[in-house]
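*Asks:* Sharing a model prediction with you, sequence too.
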Amino acid sequence: MILKVSKRKKTAYYTAFRIGFSYLFLSFFKRFYRVGSFEEKLSKLHSKNALLLKEKIIDLNGLFIKIGQLISVMSSVLPKAYGEAMESLQDKAPVSNFERVKPVLTAALNESIDNVFKTFDETPIASASIGQVHKATLFSGETVAVKVQHPYISTIANLDLDIIENLFKMMNRFFTFNGLDTVYTQVKIMILEELDYQHEADSMVIIKQNIADIEGVKVPKVFTAYSTKNVLVTEFCAGVKITDAEKIGAFNMDEICDKLLFTYCEMMLKNGFYHADPHPGNLLLNENGEIVILDFGAVGTLSKATRFEIPKLLQAVLANDEEKVLISMQKLGFLSRDNNKERVAAKIIAALQSFINSGVKMEDMDYQTIKNSEMEDLRKELSLKELTATFDVPKDWILLERTILLLLGVCNTIHPNYNPIDTVKPYLKNMILSKEYLGDFIKEGIKNQANIIFSLPSRLDTVLRKANKGEIEFEIKSLPKSAQKLYLVIQQFIFGLFGILAFVMAYNSNENGNKAYEKWFLVIAMVSLLLFIYVLFKGRTNR
């Protein structure tokens, strides 16, 4: 492991430059290669660079192991060679000699290991970027997992963060991406939280309580009396890595994926507090088919406003409603209200929807498939500057996006034919009809309809004024009378539609046992019906 500051910086920067330059060099001479030859050379370069990157990550160790772990599950975005090379970093990161770890453990516990543990295995059973895990037994007879930080991590953590920040700045010189500074800030916060095992212990306790009612999912018990900032003692849970297909082949992969996604939907959208590092090394499957979630150093939070808007965004994408997608993305903070940005975003959304609706399965979701899809045509149509300048990066979204990426990577590995939409779509439907969200949706629906109704006179007045001034270039005969009839027809349509929707929602509320909402919907439906009859009668008397 490289601990010398100057050499550590040199290795990181030189590796990034070497890999980046190799691709630029090959791309420059692309025109001179015959058909098929370039793809062959590119594939070999992927494999070569992936092995180089893995070698340097292992040399650097520390926080760079986390980068390798993230790359290992990005098979849908990066070439497969990178995922395959980095997979061993998931739960086989370099270990620290126990003689160097022992002082850290003793200082954290404030007493000898022999006074706390009946047995203690000095050989770690797992190692990660920040710490390693040992198996032990308490004097009470309970088998526990003892996670202790690497002795060098506190020294190199700030240095690694500075290097990562500089790499982000270098990227920003080439690509002006709104919110890149926010990305780094959130990554830094996440890493600093992971360095505090007491924070992890508190997070485990909260999430364990939040998902206690979900059958088949387990969060280990925390022994708070022995847990400190540098040491975490939890219940030992046996199991195999969830992506170890040979050992878990006896279980139903559909059920496992369903259970996994449902659990994370509950954590994210219902509780707003979730486990944000679901890479394969942190997800076990025990002999009973239970999913065991480990390592809560990285956790994310979602505000109520974000949790309210995400289901609407997903529904709009699935319904191919471009306008609502744009509105939701603006509310979530992805887009500012800029016409040019909306134009570019509309093209991106349309290409994404076409890609999703093309029926591509998870097993086909790789780098080459995306390259040959509408997304590649979009890349040619829009400049890189337009693409990177269009979107902002909301604060809540950074960890969420990473978590979703990791989850989909896990599902893709254990069940390539699995379609996550089949699980997410019914969940969203039930969520929207729940008491917590239904009231908010009703209020927003009423507010939107009221805005439409009350803004119609002013809008019509504006049209009439423009028409009278000759600013509208078409002829309208009997303008005032025609406009009045048009206004009445629009009112009839709105009141009629709103009444029908209210009756439908009343029926759904009755089916779901929401009696309070059923009464409110019936009241709204009756009022809408009366207004519809009034407007209809008024329209006939004005003929």
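*Replies:* The structure has been received and is ready for your questions.

*Asks:* From now on I want contacts and neighbour counts done on CA atoms only, so please keep to that.
*Replies:* OK.

*Asks:* Can you tell me the element residue 200 falls in?
*Replies:* According to DSSP states H and E, residue 200 maps onto helix 197-210.

*Asks:* So which elements touch the helix or strand just after that helix?
*Replies:* Where DSSP H and E defines the elements, the next helix or strand beyond helix 197-210 is strand 217-218. Applying 3 or more C-alpha pairs under 8 Å, 6 or more residues apart in numbering; DSSP states H and E, one finds that strand 217-218 contacts strand 291-293.

*Asks:* another one to put next to it:
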Amino acid sequence: MSVLFILLIGLFFIGVNIAVVAFVAVRLLNVRFTFARVVIAATLSQTAVQYLLIPVLFQDYAAGPDPRAEDVPSLLALLVFALACAPLAAMVILVVWEAILPVGSIPPIRTWLSNFRARMRRSRRYFKILRLFSKHRLTGVIRGRNDQTPQQRAELAVSLRTALDEAGVTFVKLGQLLSTRRDILPAVYVDELAKLQDGASPVPYEEVRIQIENSLRAPVAEVFREFDPEPLAAASIAQVHSARLATGEKVVVKVQRPGIRDTVERDLDIVQRLASKLERHTDWGRDMGARKLAEGFAESLREELDFHIECGNLAAVHAATTGRGSPVHVPRAFPELSSGDVLVMERFDGVSLSQAGPDLAGRGLDSSAIAGVLVGELLDEIMVDGIFHTDPHPGNILVLGDGSLGFIDFGSVGRLDRELRESLQRILFALDSQDVYSLSDGLLEVTTRPDDLDQVEFERALGGFMARFLNVAGQPDMRMFNELIRLVMKFRLSVPNELAAVFRSLGTIEGSATALDPRFDLVHHAKSYGEQYAQKLVDGDALRERVQSEMIAALPIAKRFVRRVDRIAGAVESGRLTVNIRLFADAKERNVVTSWLNQILLTVLAATTGVMGVLLIRVPDGPAMTSSIGLYDFAGFILLFISSVMALRVLVGIFAAGRHREDSY
């Protein structure tokens, strides 16, 4: 028999032993670990048993005489016990390892190189951002210092805007988002961040052509009859080209900048890490919910990078505006020619409102009427459609050749479900009627209230707010809504992102409207719209339709209610009425309680068994198994073994409670 064959046989049996030890250890712990971790623990435990424990147990026979026949059963029992200690040692290693380095805290080895490269790229970018903040002396902003003078705050706001502008596309977008959140930032920062412009140098046409052909899987000349290589506009995420389809329709083609996704994802990782640190280490970070804000921003920006979503937004808004005969046009998308990186949509012949302003009077257009149309359209989108443009600035509003208006750029839209729209209506009606209690109830419906909210003090604050902004002599404007949001945040009520998007859009459209007509009063116009909208809700046809809808929805409930009342009445009449109360009816609650009881029971059994094992070991006299090990000692070791298994089962359940068992393999 060759040496190689013997070696292979030996390796096979070693592998089988390790596999058995690993299986038994994992089975007893009832928690799944990574394959590499289990193999290492089983190998170490098997080695320890073979070279440490077995020599100690059988030291009497290592150099002495052969065992007698009557000693064989005892020696076999010791051998079985030694072999059983291998899974126990593996369990100890796994539990200690889980306590120090839980599964998932270290990535798999196969990803170490790629993770190291990504970490190096992120670190370089991270330090670049920190250098920018340090260069512009923004440590006061990061630490949340409140002792600056108004002049110092103004200078810091300029520095913050400059630093974000230099940091690139993701941070410019973050600054634009923060410029709409007057509820969490002082006005001086909001006004300065509003100056951030999302512009960039154009991408060369050859790169654009490759991007289009890779996305649409067809040559540009095959898809478009004409394609202008010079972009109409270039932004940090995409640029727009004019073209004509083979069917002759005029379109614009929005093409994503090559490599922008990787850049944005890297920066979003940095933004979220910074937000987490700010929330952990600063009071103002916790108050503003920095982590949640960063998560919402990341989700919004990822949606903006996916043109499938913008294509769907265009289709939804176009259908809504067309269905109600809106005077404002929305371009039609071409889903069959669009992808995640390329968006083809209808082209409007017109100029942006920011460029057409001086020529409106010369074309016989009433600036005040146009402002009213814009505001009315946005309110219709919010209150009727439930899907609205979140960035209606003058650059996204076109004055078409016939004098009508068009909305463009629907990369980000707001959505309101029916319940939220109705709650918003109640808030607006409460403001109009100056009803403090209705306003309080409406705000509490749409926000998340803290457990320690002083509702009486909150209502008093709302009363003071109304006295300040809604008295007879006052002239309410958008500052009223900003102050209302600040008041809500003061009482730590969490404003939903959808509602914040509404006020953001209203603030943006107010800027567009006042640019057309400096005397335009958004609040007065919204109040008139609200009165008309309320009147429509109680008109005959609308009221009849609403009542029918509510009755249809309530009909199944009413039928079930009648049947249940009849069954209860029959049970009362026959004396069979009983009340059945089920504790822990939820399966999750039952599982939690069962897990607690199992842990407690295992802990008690482990302690009891361990004490019994120690007592047996301390018994002085008893039958002998070997010259150095007695039967009581052996029985005590068995009990300690069982106690250790149960104790390890409890410990690993505690250490692994923070992760799901299915997360590892």
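*Replies:* Cool, the structure landed. What you are looking at is a predicted structure, and each value in this text was computed from that prediction instead of being measured.

*Asks:* How close are the two chains, by TM-score?
*Replies:* For this chain pair, the superposition-based TM-score is 0.66 by TM-score structural alignment, normalised by the length of structure 1; 416 aligned residues with a C-alpha RMSD of 3.9 Å.

*Asks:* sorry, back to before: tell me what the helix holding residue 200 of structure 1 is packed against?
*Replies:* Contact partners of helix 197-210 of structure 1 among helices and strands, from 3+ C-alpha pairs under 8 Å, 6+ apart: helix 180-194, strand 231-235, strand 273-275.

*Asks:* and of those, who's closest to residue 491 of structure 1?
*Replies:* strand 273-275 (43.7 Å; C-alpha to C-alpha).

*Asks:* Excluding its own residues, what touches whichever helix or strand comes after that closest one? List them.
*Replies:* For strand 273-275 of structure 1, the following helix or strand on the C-terminal side (DSSP H and E) is strand 283-285. The contact list for strand 283-285 of structure 1, computed with C-alpha atoms under 8 Å, 6 or more residues apart in numbering, reads 239-242, 248, 291-294.

*Asks:* What are the buried residues along the helix holding residue 200 of structure 1?
*Replies:* Within helix 197-210 of structure 1, the residues that count as buried by 16 or more other C-alpha atoms under 10 Å are 197-201, 203-205, 207-208, 210.

*Asks:* ok, residue 231 of structure 2 - contacts?
*Replies:* So residue 231 of structure 2 contacts 202, 239-242 (C-alpha under 8 Å, 6+ apart).

*Asks:* which one among those residues gets closest to residue 488 of structure 2?
*Replies:* Proximity of the contacts of residue 231 of structure 2 to residue 488 of structure 2 (C-alpha to C-alpha) peaks at residue 239, which lies at 39.2 Å.

*Asks:* close enough to count as contact, that closest one and residue 233?
*Replies:* Yes: when contacts are counted by C-alpha atoms under 8 Å, residue 239 of structure 2 is listed as touching residue 233 (5.7 Å).

*Asks:* neighbour count winner among those two?
*Replies:* Neighbour count, other C-alpha atoms under 10 Å: between residue 239 of structure 2 and residue 233, residue 239 has more, with 22 against 15.

*Asks:* how close does residue 515 of structure 2 sit to residue 408 of structure 2?
*Replies:* Residue 515 of structure 2 sits 19 Å away from residue 408 of structure 2, going by C-alpha to C-alpha, to the nearest Å.

*Asks:* in the strand or helix carrying residue 39 of structure 1, what's buried?
*Replies:* Following DSSP H and E, one finds residue 39 of structure 1 within helix 37-60. In terms of neighbour count (16+ other C-alpha under 10 Å), helix 37-60 of structure 1 has its buried residues at 38, 42, 45-47, 49-51, 53-54, 56-60.

*Asks:* distance of the spatially closest residue to residue 344 of structure 2 that is not a sequence neighbour from residue 239 of structure 2?
*Replies:* Nearest residue to residue 344 of structure 2, sequence neighbours excluded (C-alpha to C-alpha, 6 or more residues apart in numbering): residue 253, at 4.7 Å. According to C-alpha to C-alpha, residue 253 of structure 2 stands 8 Å off from residue 239 of structure 2.

*Asks:* The residue positioned nearest the centre of structure 1 sits in which helix or strand?
*Replies:* A centroid search over structure 1 (C-alpha atoms, centre = their mean) returns residue 401, at 2.6 Å, as the residue closest to the centre. Element membership for residue 401 of structure 1 (DSSP H and E) is helix 397-414.

*Asks:* moving C-terminal of that helix, what's the next helix or strand?
*Replies:* Beyond helix 397-414 of structure 1 toward the C-terminal end (DSSP H and E), the next one is helix 421-432.

*Asks:* ok, and what's touching that following helix?
*Replies:* Applying C-alpha under 8 Å, 6+ apart, the set of residues contacting helix 421-432 of structure 1 is 258, 261-262, 265, 311, 315, 437-438, 441.

*Asks:* List the buried residues for that helix?
*Replies:* Of all the residues in helix 421-432 of structure 1, those buried under the rule 16+ other C-alpha under 10 Å are 423-424, 427-428, 431-432.

*Asks:* With stretch 14-23 of structure 1 instead?
*Replies:* Residues 15, 19 are the ones in stretch 14-23 of structure 1 that count as buried (16+ other C-alpha under 10 Å).

*Asks:* And that stretch, how far out from the chain middle?
*Replies:* Its chain's C-alpha centre and that of stretch 14-23 of structure 1 lie 29 Å apart, by C-alpha atoms, centre = their mean, to the nearest Å.

*Asks:* now swap in stretch 356-368 of structure 2 and tell me
*Replies:* 45 Å.

*Asks:* Just the terminal-to-terminal distance for that stretch.
*Replies:* Length of stretch 356-368 of structure 2, first residue to last, C-alpha to C-alpha: 14 Å.

*Asks:* Give me the residues contacting that stretch.
*Replies:* For stretch 356-368 of structure 2, the external contacting residues (C-alpha under 8 Å, 6+ apart) are 399, 403, 513, 516-517, 520.

*Asks:* Stretch 63-74 of structure 1 now?
*Replies:* Outside stretch 63-74 of structure 1, the residues that touch it by C-alpha under 8 Å, 6+ apart are 54, 57-58, 78, 82-87, 89-90, 93, 128-130, 157, 160-161, 279, 405-406, 409-410.

*Asks:* swap in stretch 163-183 of structure 1?
*Replies:* Outside stretch 163-183 of structure 1, the residues that touch it by C-alpha under 8 Å, 6+ apart are 9, 12-13, 184, 384-385, 388-395, 398.

*Asks:* now swap in stretch 293-303 of structure 1 and tell me
*Replies:* Counting by C-alpha under 8 Å, 6+ apart, 190-191, 193-197, 199-201, 203-204, 217-220, 268-269, 272-278, 282-284, 396, 399-400 sit against stretch 293-303 of structure 1.
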